[in-house]
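[1] coords below, sequence missing:
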């Protein structure tokens, strides 16, 4: 697979870069951003995959989260894909709503038309993009995953379904129970159809409920602001707290007093998340 460099900027001794490539999974051109710490010039480094939220692109986290300084210190590469397929022929919400279609892929594999042809973000994030990163950049096989809001939903569900692929998972303000919230119900109905049983494979609370005692349980860190406007109706963090308790899942859930849903919140605690993942990279087997 070939990639094309769009831009590059020096940052804290490393490089912030942006690329495009043709995706066989989504059937369109995709864009991603990657931060390579200075250590990557002489050795392979572990990588954190960051999944962004509704309306975002690959640029939001890289420009607003202030993650490069600590990533450079710890020697962690960061990869941020786009939040949906885009381009000519890729369908969008008929009313142009922000919570479905372009910028709102929900990190699942759509099964309904016309979405199924392009909206295969689960396979893109789990399979195609890591293969591309490992082919073109000096990274080890140590991976972690994190995200915000819709991207937090993606990070948690992907980690729960692929615990052998990652060392740890974290999220800011994740949508944890999409089968029971308006954002999730709208997206799942269009992407997956009316069979609500099929929705459960992309719901963190539902996935936790079917874990067996012998299943691998990744270290999980979740931060949630108490003044988040979406907390009660859309995010439903208490449901994740209850599901984790029931499943005896090693969830560290922190309610951050006075914080909202914005990147001011993310930038305030991103260092904690990077150090969390770095700790578990150290424990991971080579």
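    Structure received. All values derive from a computational prediction rather than experimental measurement.
[2] CA only for contacts and neighbour counts going forward, please
    Noted.
[3] so residue 263 touches residue 66, yeah?
    No - at 9.4 Å, residue 263 and residue 66 do not qualify as touching, with contact defined as Cα atoms under 8 Å.
[4] all helices of this structure, in order?
    59-64, 68-74, 121-123, 129-136, 150-161, 182-192, 196-199, 204-209, 237-247, 263-283 (DSSP state H).
[5] just those: most buried one?
    Among the helices of the chain, helix 150-161 has the highest mean neighbour count (mean count of other Cα atoms under 10 Å), at a mean of 27.
[6] tell me the spacing between the most far-flung residue of the chain relative to its centre and residue 14.
    Distance from the C-alpha centroid of the chain, by Cα atoms, centre = their mean, peaks at residue 42 (27.7 Å). Distance of residue 42 to residue 14, computed by Cα to Cα, to the nearest Å: 12 Å.
[7] ok, second structure coming up, stack it against the first:
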């Protein structure tokens, strides 16, 4: 692990670090906020997965999570959204694919399968680094995210309910296998067999038997992506059919931006702290 920067914030430390990722075949950057309570012993870990076009920087600069995380004693880990570097394949004409758009899966199709292995990076590589270098209690982990990151959080929780004790999302892509801004990426990363897509789709995972205790989802009613890309009612229907506790809050007048996320960030941190 390499230090990029560290600064004191609300009695804790906001750091940015990098590591060589064997999964992604490149250097990967991530942010970690350590609350002041970590000086006295390991603290629970909350993973935040960002959305399309973002890096760790967006939520770190605009998410407004540090004050409440310091009060609650939560470690916040913010990975990147894709592999980076000049040698990593990309499609510069498409913001919904390639760099900044890893969709939190392990690609199976060439040439993307050489680097786009974000599932392995976040579920295997990065936790090992966090455990080694930080006062983190990995028996108490939660996960949340925004948009594409909300999709990642929901699917990781459904696939690993023994690891993650809590899960929430801001404006998640709940059914990426049919959403207009993710179908193209799924086909290029995973191939044309749509059955393989189900393992990376929250609603399909639930249909196929995956379960999680409870979700909190906030969605703005003024979100321009609501009807074509996000469609929270599909998650609502899937959870109702599977008897999964879903708290879906439609927030009047809010859009897809960090103005929306920062407004309800404390609610989400409180949700996770109660369960961690």
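    Looks like it arrived, so ask away. Computed from a predicted structure; not experimentally measured.
[8] so how far is residue 132 of structure 2 from the counterpart of the residue farthest from the centre of structure 1 in structure 2?
    Under the alignment (TM-score structural alignment), residue 42 of structure 1 pairs with residue 40 of structure 2. Distance from residue 40 of structure 2 to residue 132 of structure 2, counting by Cα to Cα: 17 Å.
[9] could you do residue 209 of structure 2 as well?
    On the measure of Cα to Cα, residue 209 of structure 2 and residue 132 of structure 2 end up 34 Å apart.
[10] just residue 239 of structure 2 next, same as before
    Note on residue 239 of structure 2: its distance to residue 132 of structure 2, by Cα to Cα, is 36 Å.
[11] one more: residue 228 of structure 2?
    Relative to residue 132 of structure 2, and taking Cα to Cα, residue 228 of structure 2 is found at 42 Å.
[12] what of residue 250 of structure 2?
    40 Å.
[13] leaving out sequence neighbours, find the closest residue to whatever residue of structure 1 lines up with residue 152 of structure 2.
    Residue 152 of structure 2 maps onto residue 154 in structure 1, with residues paired by TM-score structural alignment. Closest residue to residue 154 of structure 1 apart from its sequence neighbours, by Cα to Cα, 6 or more residues apart in numbering: residue 107 at 5.3 Å.
[14] please report how far the counterpart of that neighbour in structure 2 lies from residue 161 of structure 2.
    The alignment partner of residue 107 of structure 1 in structure 2, by TM-score structural alignment, is residue 104. According to Cα to Cα, residue 104 of structure 2 stands 17 Å off from residue 161 of structure 2.
[15] which residues touch the residue nearest the centre of structure 2?
    The centroid of structure 2 falls nearest to residue 49 when counting by Cα atoms, centre = their mean (2.2 Å). Neighbour list for residue 49 of structure 2: 78-81, 143-146, 148-150, 152-153 [criterion: Cα atoms under 8 Å, 6 or more residues apart in numbering].
[16] next, format these as JSON lines and append distance to residue 118 of structure 2.
    Output for the contacts of residue 49 of structure 2, formatted as JSON lines (distance: Cα to Cα, whole Å):
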{"residue": "78", "distance to residue 118 of structure 2": "13"}
{"residue": "79", "distance to residue 118 of structure 2": "10"}
{"residue": "80", "distance to residue 118 of structure 2": "9"}
{"residue": "81", "distance to residue 118 of structure 2": "8"}
{"residue": "143", "distance to residue 118 of structure 2": "15"}
{"residue": "144", "distance to residue 118 of structure 2": "16"}
{"residue": "145", "distance to residue 118 of structure 2": "15"}
{"residue": "146", "distance to residue 118 of structure 2": "16"}
{"residue": "148", "distance to residue 118 of structure 2": "13"}
{"residue": "149", "distance to residue 118 of structure 2": "12"}
{"residue": "150", "distance to residue 118 of structure 2": "14"}
{"residue": "152", "distance to residue 118 of structure 2": "10"}
{"residue": "153", "distance to residue 118 of structure 2": "12"}
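[17] from these, pick the one nearest residue 45 of structure 2.
    residue 143 (8.4 Å; Cα to Cα).
[18] check contacts around that closest one.
    46-49, 153, 157, 164, 166-168.
[19] that one maps to what in structure 1?
    Per TM-score structural alignment, residue 143 of structure 2 is aligned with residue 145.
[20] could you check how far its match is from residue 58 of structure 1?
    In terms of Cα to Cα, residue 145 of structure 1 sits 15 Å off from residue 58 of structure 1.
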